[in-house]
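When you get a sec, could you give me coordinates for this:
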Amino acid sequence: MKITIKPLKGHPGYKFRASFSQGGKYLQKYFKTKQEAKNFADAKAVELENVGIAERGVSPSEFRALLSAREIEKQLRASHVTEEFSFERAVEFYAAHLRSTKSSVTVKHAAEQFLFSQERKKRSKRHLQNLGYRLAAFELVYGKRIISTITKDDVENYLAGIKGTGRTQINHRAVLSNLFNFAVGKSWMAVNTTASVEITPDKNTPPGILTNAELAAFLVAAEPRIVPVYAIAFFAGLREAELARLDWKDIKLKRGIIDLSAKATKSAQRRIVTISPNLKAWLKPYVQASGPLRPSDQIFRNSRKTACLVAGIKDWPHNAARHTFASCHLAAYENAAKTALELGHKGTDVLFDHYREIVARKDAIAYFKIMPPKTPTNIIRMEVAA
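Down below sits the predicted model:
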C-alpha cells in the first residue's frame, strides 16, 4: 500500500502531508515535522498491508511465513543449493511428514514386530539372539521415538557411540537397515535412513589370530567334546553360526569334504569345504554317523575358557578361528580366489579387508600340518560317516 508524503507550502500549522487510500476513500493526515510524517507512514503501511491480507483470507502469521519462505528461497538460490525450493513444496513436504508421523509407530513397537517376523520365518536361535541384542541397544536410545522421525544424523550419532571396531558398527548398521526396511514395507516410514550412512572399516587394524604353537596347545588341552568343532573352525574356516548348525552327517570324511546345506550357510547357498589331511586326522577319532557337533553355548564357552587357561592363552581374539584359517590358507596356497571360495565369499575384497593377517608362508604351511597326539584319550569310536 503506497503512502505519499509531501511538504506543504503556506499552511499555518503543518509542514507535511501524508496521503493514502483506505476502505475505498482517499485520506490525508498532516504533520509538523517530516519525521512524524514518516513514522506515521511506516505504521500505516503495516496496518494497510495487514488489512489487505486479512481481506484475502490470510492471517498476519501466514503472511510472515510466506515472506520467510521467499527469503529462504532467495538464499538457497544465491548459494546454489537448489532451484527447486518453494513455499508450496515446503508446505506439501511438511504435510507429508505429519501424515507419516501420525500413521507411524514407535521404534520399540517396530523392533518388536520385526523380531516377531523373523521368529515366524524360523530364523536360527543365534540369528535371533544377535538381532535381539542389537535392537535392544538401539531401543535404549530411541525406543520412544516415532520411527519415521529417525534421521540419518540420529543413526550416525548412535553408531558413533558404540564401542568397538568399525566392523562392530557395520554389524549394528546392518541390523538397523533390516529393521528400517521392514518399517518401510509397513508404511511406517518413507525411506530407510541407514541407506546413506557410511562407516569406514578398520582396514589398518589386522585381525587377531593364534600362532601355530598356541593352536596346537589349545587343541591338546581342549575337552574331547569341543575338539572336532574347533578343529573344523581352525582348519576349515567355518563361521560360528555354521558350526552351530553343523551335523556329523555333513562330514564326508572319505570324500574329504564338508557338505554345508543352504540352510547352514550365511549366503543361503550350498557350500563344499575341503577337509585338509590334518583336519581329517583331528576328526577321525571322534566321527559319528549323525548328530550335532557343537555342544550348548554355555558348555562351548566354558570349555574354551578352560582350554585357554591350560594352554596359557590369555587373550582370545575376536573370530580367532576364521581369521587364523583365512590368513594361513592365503599364505600357504597363495590363491586369494581359492581362499575366498573356501570361506564362502563371492569375491576377494572381504578377505583382504577383514580376514587377512600377514603370515610367513613357511608358518602357514606348517599350520596345516598341525596334527593330533598319537594316542588321544577319552575317545568313543563310532562308525565313520560316508
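
Every contact and neighbour count from this point should use C-alpha atoms.
Noted.

So what touches stretch 184-203?
100-101, 103-105, 147-148, 150-152, 155-156, 165-167, 169-170, 173, 176-177, 180-181, 183, 353-354 (C-alpha atoms under 8 Å, 6 or more residues apart in numbering).

6 Å instead?
With C-alpha atoms under 6 Å, 6 or more residues apart in numbering as the test, stretch 184-203 has contacts from Ser104, Ser148, Thr151, Lys152, Gly166, Arg167, Ser177, Phe180, Asn181, Ala183, Asp353.

Now do it: distance from first to last residue.
One end of stretch 184-203 sits 32 Å from the other (C-alpha to C-alpha, to the nearest Å).

so where do the strands sit in the chain?
4-7, 16-22, 25-31, 251-252, 257-260, 271-274 (DSSP state E).

ok, back up a step: now go through the contacts of stretch 184-203 and say which are in helices.
Lys152, Gly166, Arg167, Ser177, Phe180, Asn181, Ala183 (DSSP state H).

Now the second one, please; I'll put the structures next to each other:
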Amino acid sequence: MNTPVKLSVAKFKNPSGKLSWRVSGTVNGVRVRKNFKTRPLAEGYKQEEELDSIKNETFRAAITTLTDRQLSDAQAAYARLGATHSILKAVDYYLKHYRAPVSYNLVSDVLDEFYDWKRSTGVRERSIKQLRSSLSRFADVTKDLLIHEIKLQHLQDYIDRQSWKPKTQNNFRADIHSFFEWCKAKPREWIKDNPASDLPKFKIERGIPHILDFKQSKDLMHYVAWKDAEMVPYFALALFAGIRPQYPTGELGKIAQMGAEAWDLIDFRNKVIRIPPNISKTGEYRTINIQPNLAEWLKPFAKEKASIAVTNFERRLKRIRAEKKLGHDVLRHTFISMHVAKFKSVGNTALQSGNSEAIVRRHYLKMVAENESKRFWAIKQPTQEEVGALKEEEARKEAAAKV
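I've put the predicted structure just below:
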C-alpha cells in the first residue's frame, strides 16, 4: 500500500533563536513545512495528514468491531510498517518497551538544572566545571535527540569517536551515568532505564608514584630559597605537609588565595596545620603535624603574615616547576612516602595526607629507606656556603650553554 503522505518531525531553531517543532515533507506531491510550539502538536498534525490521506483509497466491506477511527489508525499503521513488518510484532515490542515520556527535553535543555542539583548536594564548583566540560560537548552532539531517545549505542558511538584513553572514558561514563540517573529519578522520571549503565568500565592499573629523593628535595628547597624566596611557603607546605598542591583549585591553591588569613590555619603553638572541610578535597576536617624543619621554613613568613599567593604567583610557580622538572603531584607523593618511612604508621600517614590506609599501603609503603626519610625531615634553610655553591653551579651551566 502506498501513501501520498511523507512527513517527518524535527526540532527547528527559528532565525529569532526560538525553538519549535517542524513538520516537513510532502502531501499528495505538495511540499509541506509547518512549525509547532510542542512536539505533540507536530506529531498530531502529522498523524491527521496520514489519516486523511488514506480516506481517498479504495475501501472494501468487512465485519469488524473496530470503530472508524480505529480502522483508520490500523490502515495508517500498515502503511507505515510496509510489507516487511508485522503489525502484531510491532505492537508486542511497543507494549514491552515503550514508556510514555513525561518530558520532551534535549540534554542541553536541562544541564543547568542538573548542575544546580549537584551543587545542592554539596558538589564543589571545581567538579561542576569538570562536569560542564564533559557533558556540554555530548549535548551538542545529541542535539537532535530527546533525552528518552538516547540509547546505549549513541553513547558508545560518541565515546568511540573521541579516541580517549581508558581513564578518560571511565570519567565520562561516571559523568553521563550520573546525569541519566538524575533524569530517571523522581520527580522527573523522564526515562525508564539508564542507557549508560551498560557502558564498559576499564580497570586502571596505577603505576608507582614518582617521588623526589633526599638530594632532589634538598636541591629544590635550596633553589627556591635562593632564587625566589617568596615562593618558599608554597613549596614547604606542599613538600613537608603534603597539602594537595594544585593552583588555584587544590587545597594549597585555596589556602594560598586566603592571603594573610592562611596563617590562621597554621598553629605553631600546637604544631598542627588545620585543613577545614571547605578546603579539604574529601570534604572532611583533618590536621597535619608540623615537623620541626617545616616550622623553620615557615616561621619567618608567618611573622609577617606574608601572602602565599605572591604577585605573578602562577608564572613564578610554572617557572620553578619547569626548571626542576616537577610532575603534577610529585611533592605530595614525596611527602607521603617520606612520612610513612619515618614514622612507620600507615594509619597516621593516611590521616594526615587525607588518603585511605589501603592507598598508602599499596602505593607508598617501603618506597623510601628509613635513613633516607630521616635526612629528608632534616632539610633546612641553605647556609651561605650552600647558596654560594648554587651560584657557582648556575654560573657553570650558563658558561657551558654559551659554548
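
Buried ones in stretch 52-72 of structure 1, by neighbour count?
Neighbour-count burial for stretch 52-72 of structure 1 flags Ala69 (criterion: 16 or more other C-alpha atoms under 10 Å).

Equivalent analysis for stretch 139-157 of structure 2, please.
Quick answer for stretch 139-157 of structure 2 (16+ other C-alpha under 10 Å): Ala139, Thr142, Leu145, Leu146, Ile147, His148, Ile150, His154, Leu155, Gln156.

From Ala302 of structure 2, how far off is the most centrally placed residue in structure 2?
With distances taken as C-alpha atoms, centre = their mean, Gln130 lies nearest the centre of structure 2, 3.7 Å away. The gap separating Gln130 of structure 2 from Ala302 of structure 2 is 35 Å, by C-alpha to C-alpha.

follow-up on the earlier one: which one of the strands of structure 1 lies closest to Ile209 of structure 1?
Closest to Ile209 of structure 1 of the strands of structure 1 is strand 271-274 (C-alpha to C-alpha; 20.7 Å).

Which neighbouring elements make contact with the closest one?
strand 257-260 (3 or more C-alpha pairs under 6 Å, 6 or more residues apart in numbering; DSSP states H and E).

equivalent range in structure 2 for the strand it packs on?
With TM-score structural alignment applied, strand 257-260 of structure 1 matches the range 272-275 in structure 2.

Can you tell me what sits against the matching stretch?
Residues outside stretch 272-275 of structure 2 that contact it (C-alpha under 6 Å, 6+ apart): Leu265, Ile266, Asp267, Tyr285, Arg286, Thr287, Ile288, Asn289, Ile290.

For the residues you listed, work out which two are farthest apart.
Greatest spatial distance in the contacts of stretch 272-275 of structure 2: Tyr285 and Ile290, 16.3 Å, computed using C-alpha to C-alpha.

Those two: who's more crowded?
Neighbour totals were compared for Tyr285 of structure 2 and Ile290, and Ile290 leads with 21 against 14 (other C-alpha atoms under 10 Å).

now, which of the contacts of stretch 184-203 of structure 1 sits nearest Gln113 of structure 1?
Of all the contacts of stretch 184-203 of structure 1, Gln113 of structure 1 sits closest to Ala183, with 9.3 Å by C-alpha to C-alpha.

Can you find the partner of the closest one in structure 2?
With TM-score structural alignment as the criterion, Ala183 of structure 1 matches Cys183.

give me the number of residues near that match?
Residues contacting Cys183 of structure 2 under the criterion other C-alpha under 10 Å number 22.

ok, and the closest non-adjacent residue to it?
Closest residue to Cys183 of structure 2 apart from its sequence neighbours, by C-alpha to C-alpha, 6 or more residues apart in numbering: Trp190 at 5.6 Å.
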